[in-house]
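Novice: coords below, sequence missing:
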């Protein structure tokens, strides 16, 4: 699933964004919907699944381990193999660019009596997997990884695995989920201690599938417990719109004068909505319309209008609920009045790229005043004026860098060229078409 040859793309400002648009399905929920459906006994239905490359990598891996996954006119159907029923894959599992696929599937395989080799593209192969290897090794899985705990990586699962209590050393929904997924096929109770809350899609959805999951709040954080040897029941899942995808459109409408858009069906799980909180603290106009509940997840349509932003010190406790959105927050800050201090984002150093360094370089190249610090950026904004633009920026095979700088280009005096726009297909294949639609509606 390597990317095709690079696809440079130049974008420039052409006036306000107006109209309505619907973002693709939530990526985190899409991955989990496929995985849990593959472990249920019977047929599950999934509507609104994100059909980006990352989620399709998950589907392909699950097919290779015995699940039947089919797309039809009404969405997707998954015939599961049951907990403990994953089969030995005949070939290496190609994760493409998807860290979520890799880490969560490692959790699934760890408590099955099978061996799987995980491979990925050049970007994914640079990302460390040690944070997942450590707890899964305690449960009995055996790993042969490339230097630095990286891909390619061979995992030999153990069945029965050993239930553990694992305290997360850093906030990570992926590590938490990997341990819980390994615990599904492990006798006894597996526990994860979470000092700082992270996205809770796994806990919500596992309960929906019939797993016995409990969450206890203590002075030391949350303790999430799962009872193993579970029997999952098939479900009908409606995937809400991805707030991480919506973030790019929300920031675009906020910074481009005259803009007024509605982004439909956005998931607003409180463990994912930190960016919207931060933008409102800066003065953004984000109105929730028709707030409702879809499949256990809060959802609303967001009306976003251009607004003058003021720099803030981003509250550190927001970091886990907006870690993927920091790059586009940096873009918003570049157009604010005054300084924005964005700390607590150390995890960005080990994403698809070093997103702190990548965004510092990209924003600096188009004229923003940016200072890089170890765990974030200090950004002195333009006060709402356009940035100079007129540069080619490196996207580093990272979809969020590419989309963030595409948003920045919408309020620059001269165009910005992305050296490679193709990684956007990993999470938001229709992104550029939807931007064009909103710009066209303004004409």
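Specialist: That came through fine. Just so it is clear, the model here is predicted, and its values are computed rather than measured.
Novice: can we go C-alpha only for contacts and neighbour counts from here?
Specialist: Fine.
Novice: distance of the residue lying closest to residue 57 once chain neighbours are set aside from residue 105?
Specialist: Distances taken as Cα to Cα, 6 or more residues apart in numbering put residue 95 closest to residue 57, at 5.4 Å, once the chain neighbours are dropped. Taking Cα to Cα, to the nearest Å as the measure, residue 95 falls 10 Å from residue 105.
Novice: Which one's more surrounded, these two?
Specialist: Taking neighbours as other Cα atoms under 10 Å, residue 95 and residue 105 compare with residue 95 leading, 29 against 25.
Novice: residues contacting that one?
Specialist: Neighbour list for residue 95: 1, 54, 57-58, 61, 101-102, 118-121 [criterion: Cα atoms under 8 Å, 6 or more residues apart in numbering].
Novice: From residue 51, how far out is it?
Specialist: Taken as Cα to Cα, the span from residue 95 to residue 51 is 15 Å.
Novice: What of residue 421?
Specialist: Separation of residue 421 from residue 51 (Cα to Cα): 18 Å.
Novice: And here is the other one:
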């Protein structure tokens, strides 16, 4: 990531028109690299997100012995080492800004007979790792973390690890995936119980690679059982467009009058597509064209046209299916008619920034009426009138890519424009975001 902040003012412009494709899904990109590196033979991936977060995962898997090469734009080849075949890395595994890289790779290392040090940037080093340390310690891994269970930390893998049954205390696909990845190289059956379902890319992809995995519904909870030590088969993976990246353009096209934008090849996995339903409930005009399945994942092209929004109360049960999209939903709510209420969002306080506090402050800076509570925001919309903007103030993003992109969208629906203090973190998940925004608003 760039060390010197790059500020930029985003202003109202013409309607968003045309057809675009957003970068590949971040969650699926991470997992395709990791599982490809554990398969025996050559896995080919097209549409891989080449943001800094995913490249951190690629570098870590290389450091542990996998042969990973980029063969073209979004096209990668991976020659795996086999389950159990990871090598001792020579240096620390630098996860940059990526909580997904850190937590998934900890799961992977936890059941191998190797020791690894995990480091990250200033933002990642503040994020809690206790939620993965706890179950992985139960499996036999040893951790020496920084104070507060944070990074940098040293992890000593257990070989053999012990299979566990673990009920997730907090809805987290990263924790679930860490335990399942540890379970791959653990004899016996590793079980994860989800009281609230989270994104299921790991289960779908593990099954695709040939892992022995069963998912069932028991007493209203999702139960995932993985039998360890399979040989994974290499795959050809087509990564769908990231719904979390498409979200910014969905909201922008909804808010800006005259917009008619088609976003191609967006992943519509029901554990991820909560935002589409919530925006429609607010009155958004989002049409799914050519729904199809690619590599076990549902995909569609989304046509989004300008619409007037009304405030709603968002069902807290939807939170896991759109956890990363709340910052840009808050922008939509700020321009809706009436009041929007969100609850059950404590998880947003431990993302790249405290996203509740950061978005509340950012939206107030540009003239929105926002009340912050412990578990969500109440936002009183402008009724479609543009936000005031930030004529004399920079919006603080706290090194958070999703805050930066959300406030860029707010700038398109403001009178004075919105100056974002630092756009450089956007490269972690959506390197061509600004170029694409400029292209569709010309």
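Specialist: Received, thanks. As the structure is a computational prediction, the values presented were derived from the model and not from experiment.
Novice: Are there residues contacting both of residue 95 and residue 105 of structure 1? Which ones?
Specialist: Here residue 95 of structure 1 and residue 105 share the contacting residues residue 58, scored by Cα under 8 Å, 6+ apart.
Novice: same for the helix or strand harbouring residue 326 of structure 2, what does it pack against?
Specialist: Residue 326 of structure 2 is part of helix 326-334 when elements are defined by DSSP states H and E. Applying 3 or more Cα pairs under 8 Å, 6 or more residues apart in numbering; DSSP states H and E, we find helix 326-334 of structure 2 packed against helix 243-255, helix 355-365, strand 376-380, helix 401-412.
Novice: same thing but 6 Å
Specialist: Using 3 or more Cα pairs under 6 Å, 6 or more residues apart in numbering; DSSP states H and E, no helix or strand is in contact with helix 326-334 of structure 2.
Novice: post-alignment, whichever helix or strand comes after it versus structure 1, mean distance?
Specialist: Where DSSP H and E defines the elements, the next helix or strand beyond helix 326-334 of structure 2 is strand 339-342. In the superposition with structure 1, the average deviation recorded for strand 339-342 of structure 2 is 0.4 Å (mean Cα distance after the TM-score superposition for structure 1).
Novice: Please work out which residues outside strand 339-342 of structure 2 touch it.
Specialist: 311-314, 376-381 (Cα atoms under 6 Å, 6 or more residues apart in numbering).
Novice: if I look at residue 33 of structure 2, how far off is residue 104 of structure 2?
Specialist: For residue 33 of structure 2, the distance to residue 104 of structure 2 equals 11 Å [Cα to Cα].
Novice: what's the answer for residue 55 of structure 2, then?
Specialist: With Cα to Cα as the criterion, residue 55 of structure 2 and residue 104 of structure 2 are 14 Å apart.
Novice: between these two, which one's more packed in?
Specialist: Using other Cα under 10 Å, the more surrounded residue of residue 55 of structure 2 and residue 104 is residue 104, with 26 against 21.
Novice: what about that one, which SS state?
Specialist: helix (DSSP: H, G, I helix; E, B strand; the rest coil).
Novice: Now check structure 1 for the residue matching it.
Specialist: Under the alignment by TM-score structural alignment, residue 104 of structure 2 pairs with residue 104 in structure 1.
Novice: Looks like its match contacts residue 180 (just checking).
Specialist: No - in this structure, residue 104 of structure 1 is not within contact of residue 180 by Cα atoms under 6 Å, at 9.3 Å.
Novice: what's the mean gap between the strand or helix carrying residue 275 of structure 2 and the aligned bit of structure 1?
Specialist: Using DSSP H and E, residue 275 of structure 2 maps to helix 274-281. Average distance, helix 274-281 of structure 2 versus aligned residues of structure 1 after superposition (mean Cα distance after the TM-score superposition for structure 1): 0.6 Å.
Novice: Give me the contact list for that helix.
Specialist: 321-322.
Novice: do the same with stretch 185-200 of structure 1
Specialist: For stretch 185-200 of structure 1, contacts defined as Cα under 6 Å, 6+ apart pick out 84, 111, 160-161, 163-168, 171, 173, 183, 220-229, 271, 320.
Novice: Pull out the buried members of those residues.
Specialist: Neighbour-count burial (16 or more other Cα atoms under 10 Å) applied to those gives 84, 111, 160-161, 163-168, 171, 173, 183, 222-229, 271, 320.
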